[in-house]
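A.B. asks: What follows is a protein structure lacking sequence information:
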């Protein structure tokens, strides 16, 4: 009997080794593609493939994953000191801003009895609206009553706002609020400016850092006097008008018949179906006659509380009976205790007669913001100068 031989032929042995290698490669590839994320790193050996003389063992999924993947990059943290400081400034800006316009203002900051902040402009506007509508003025947040007696300035808030940053509107750099005015007026290289030869007619306007290059090509210095004559005449006319106004005031103050009265305009309302607000002074004596002054808002146009641009105009009324004409010149100035800050004196003339005892309404040369400030006051104080001019001395 012939025994079976256990010796393999060389060709069969080579074929078996190639099959074992192929099986090992397929097993490893299957493990790499089927690894699930989130499996613990300390797992026990997952796969052991034993085929003939070749053994492939996968012992750690973490090592397997790190074969072809780079390490994860760290994300940038937003908790840097600069970001924290910026977030703090933003939060403070929201806390210290005006509750009406929601802006950080360099104006005085007022607060109601519950501490809600209002800038000076919005505070005056609220009080003016309440007076125009004949309603009680209330805080827009808590609806408590607000007026100039129960609302006070918050100096701590004003100082805190001055330490907060602000962006320059010209160069877009950041400065502290108490520095921004000096920077924009003196040091900002992008601040708007005019040509040095503006007085003789050059109309160039631009950034300050471009001024030097403009002066190098400006042709106004090379112009002759005849070419600049028209421009000089216009400038001279403006100066002459200002000089004439000043000389007129001086001449009027040198006359004999002159009267100076410090007056107070008090608010009243008409008896119409829709009551309108107007102001009037008490009767006063000046130049041996009795007078009064009336004032109205927006020339009595309806619903002045719905507009932002408000004006104040006044008229002079003669209360005494006269038999002959009175040639009068008058103008209004800021009194010693008045609320008018910047008012340009405008001299008006009128001939009072028995049939003409009231002047037309004349507008005060004040801004809408100044008008709101006057309307928010309980009374308006001013000084009236009246000069009686004799015809033969005019």
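C.D. replies: Perfect, I can see it now. Because the structure is predicted, anything quoted here is derived from the model rather than measured.

A.B. asks: all contacts plus neighbour counts: C-alpha atoms, from now on.
C.D. replies: Fine.

A.B. asks: In space, what's closest to residue 21 - neighbours in sequence excluded?
C.D. replies: In this structure, residue 21 finds its nearest non-sequential neighbour in residue 54, 7.1 Å apart by Cα to Cα, 6 or more residues apart in numbering.

A.B. asks: okay but the one you found is in contact with residue 19, surely?
C.D. replies: No - contact criterion Cα atoms under 8 Å: residue 54 and residue 19 do not qualify, at 10.1 Å.

A.B. asks: Output the contacting helices and strands for the host helix or strand of residue 94.
C.D. replies: Using DSSP states H and E, residue 94 maps to helix 81-96. Applying 3 or more Cα pairs under 8 Å, 6 or more residues apart in numbering; DSSP states H and E, we find helix 81-96 packed against helix 155-162.

A.B. asks: ok, and here's another one to check against it:
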């Protein structure tokens, strides 16, 4: 059994946890930092299983943490990738209205983008074709600051440059609060004693908070996002999104040209039967029991069952998924969509059934818990890492 001592212990080796460790090295050189990650490498879950988009911040309510961190984070992410030789591209994207009832929401996005300081250009049908010849719509907006990157590569670079000791291959089993700090034991037998604990455990963050003796006042409900690869990538030049429904923290099925030249189509958003359930066949009774025991799950289901039924239909029926894609890209055929790896989103849900739409960070004695890190968490990882690191250092000083 190994034992480690440190000033700050970060639980979770995704992009938010690694950005926090990276920020601690910059804000307080000499701070001893340990990162615990239960997998055998970084970014194995949400970070490594997304669309790879550098978001502009156009969707987010002005003044919210998401808006502030996304706008700043997009510029910082491009700079970070440039400095470290990580392939990336600022592609811009289209948000396309295909139905008349979407036009007011599209115009609202224009206003929101301008309030957030994001340059947007309004387009008519002919101008849409100039950007994307195969895409059809009544109107669109072009957002020039959106980009693409491989966030797995970014996370690996953050791990290498953080100066932290990163311990892979052991899940946290026990957290003990002591007068001098916290002690953590993992399934691999490692024991870490730290003065401050930072919980960036993503899909497991509420459980880690409860292990630490803090009430998170929320539960994580996992939503699986299923993707296809486009067999005819020449149909799409860049990034194409539908107009999102503001009632949900999901952006809808979109088309994303990746760094490697392929085009991802998706994701939908269906309830997963396990926190790391990347297919319908992955079922974990403990995860299901947690979901069913939380009152917010039932209240959310009662409120949004119609939306959820549509998502499940698109998951079980490829024809329904194709129909959704063809609203934007009429030329696509069923045989053009090849199944690709899915992702799972950690969505915080409150007791009243509300889907938490912004970053949620709560602090306890010697603890900082990141309880909701929604999209654009990867885009915003550098500034959000500094925010979390600042809170950890404040706790360290007071301790």
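C.D. replies: Thanks, I have the structure now. Predicted, not measured: the structure shown is a model, and the values here were computed from it.

A.B. asks: And the TM-score between them?
C.D. replies: Scored against TM-score structural alignment, normalised by the length of structure 1, the superposed chains reach a TM-score of 0.19; 138 aligned residues with a Cα RMSD of 7.4 Å.

A.B. asks: rewinding a little: state the distance from the residue nearest to residue 21 of structure 1 to residue 213 of structure 1.
C.D. replies: 85 Å (Cα to Cα, to the nearest Å).

A.B. asks: Mind giving me the packing neighbours of the top strand by length along structure 1?
C.D. replies: Longest strand in structure 1, counting residues (DSSP state E): strand 258-269. Under the contact criterion of 3+ Cα pairs under 8 Å, 6+ apart, strand 258-269 of structure 1 touches strand 277-280, strand 284-286, strand 289-297, strand 380-388.

A.B. asks: Go through it and flag the buried ones.
C.D. replies: 258, 259, 262, 263, 264, 265, 266, 267 (16 or more other Cα atoms under 10 Å).

A.B. asks: could you redo the residues you listed as CSV and give each row distance to residue 243 of structure 1?
C.D. replies: Below are the buried residues of strand 258-269 of structure 1 laid out as CSV (distance: Cα to Cα, whole Å):
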residue, distance to residue 243 of structure 1
258, 21
259, 23
262, 26
263, 28
264, 30
265, 31
266, 35
267, 36
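
A.B. asks: and of those residues, the nearest to residue 328 of structure 1?
C.D. replies: Ranked by distance to residue 328 of structure 1 (Cα to Cα), the buried residues of strand 258-269 of structure 1 are led by residue 258 at 9.8 Å.

A.B. asks: ok, the nearest residue to that closest one once chain neighbours are set aside - how many residues close by?
C.D. replies: What sits nearest to residue 258 of structure 1 in space, not counting adjacent residues and going by Cα to Cα, 6+ apart, is residue 387, at 4.4 Å. Counted with other Cα atoms under 10 Å, residues neighbouring residue 387 of structure 1 total 22.

A.B. asks: Would you mind measuring from residue 387 of structure 1 to residue 250 of structure 1?
C.D. replies: With Cα to Cα as the criterion, residue 387 of structure 1 and residue 250 of structure 1 are 12 Å apart.

A.B. asks: what's the answer for residue 388 of structure 1, then?
C.D. replies: For residue 388 of structure 1 relative to residue 250 of structure 1 (Cα to Cα), the value is 14 Å.

A.B. asks: between the two, who's got more neighbours?
C.D. replies: Of the pair residue 388 of structure 1 and residue 250, residue 388 is the one with more neighbours under other Cα under 10 Å, namely 19 against 11.

A.B. asks: And the strands in the stretch 51-200 of structure 2, which stretches?
C.D. replies: 53-54, 88-90, 93-97, 120-123, 139-143, 147-149, 165-168, 172-178, 181-186, 191-199 (DSSP state E, counting those that start in this stretch).

A.B. asks: and among those, the most buried is which?
C.D. replies: Most buried of the strands of the stretch 51-200 of structure 2, by mean neighbour count (mean count of other Cα atoms under 10 Å): strand 53-54, with a mean of 28.

A.B. asks: who does that one touch, helix- and strand-wise?
C.D. replies: Against strand 53-54 of structure 2 (3+ Cα pairs under 8 Å, 6+ apart) you get strand 147-149.

A.B. asks: pretty sure the residue nearest to residue 258 of structure 1 is touching residue 251, no?
C.D. replies: No - under the criterion of Cα under 8 Å, residue 387 of structure 1 is not in contact with residue 251, lying 10.1 Å apart.

A.B. asks: Show me which positions of the helix or strand containing residue 230 of structure 1 end up buried.
C.D. replies: Per DSSP H and E: residue 230 of structure 1 is located in helix 229-253. Neighbour counts over helix 229-253 of structure 1 (16+ other Cα under 10 Å) mark 249, 252 as buried.

A.B. asks: tell me the angle that helix makes with strand 258-269.
C.D. replies: If you take axes from the mean of the first three to the mean of the last three Cα atoms, to 10 degrees, helix 229-253 of structure 1 sits at 90 degrees to strand 258-269.

A.B. asks: ok and helix 229-253 of structure 1 relative to strand 380-388, angle-wise?
C.D. replies: Going by the same axes, to 10 degrees, helix 229-253 of structure 1 is angled at 90 degrees with respect to strand 380-388.

A.B. asks: Now do the closest residue to residue 318 of structure 1 other than its chain neighbours against residue 285 of structure 1, distance only.
C.D. replies: Spatial nearest neighbour of residue 318 of structure 1, excluding adjacent residues (Cα to Cα, 6+ apart): residue 291 at 4.7 Å. Using Cα to Cα, one gets 6 Å for the distance from residue 291 of structure 1 to residue 285 of structure 1.

A.B. asks: Between those two, point out the one with more neighbours.
C.D. replies: residue 291 (19 against 14).

A.B. asks: Surely that one is in contact with residue 315?
C.D. replies: No - between residue 291 of structure 1 and residue 315 there is no contact under Cα under 8 Å: 10.6 Å.
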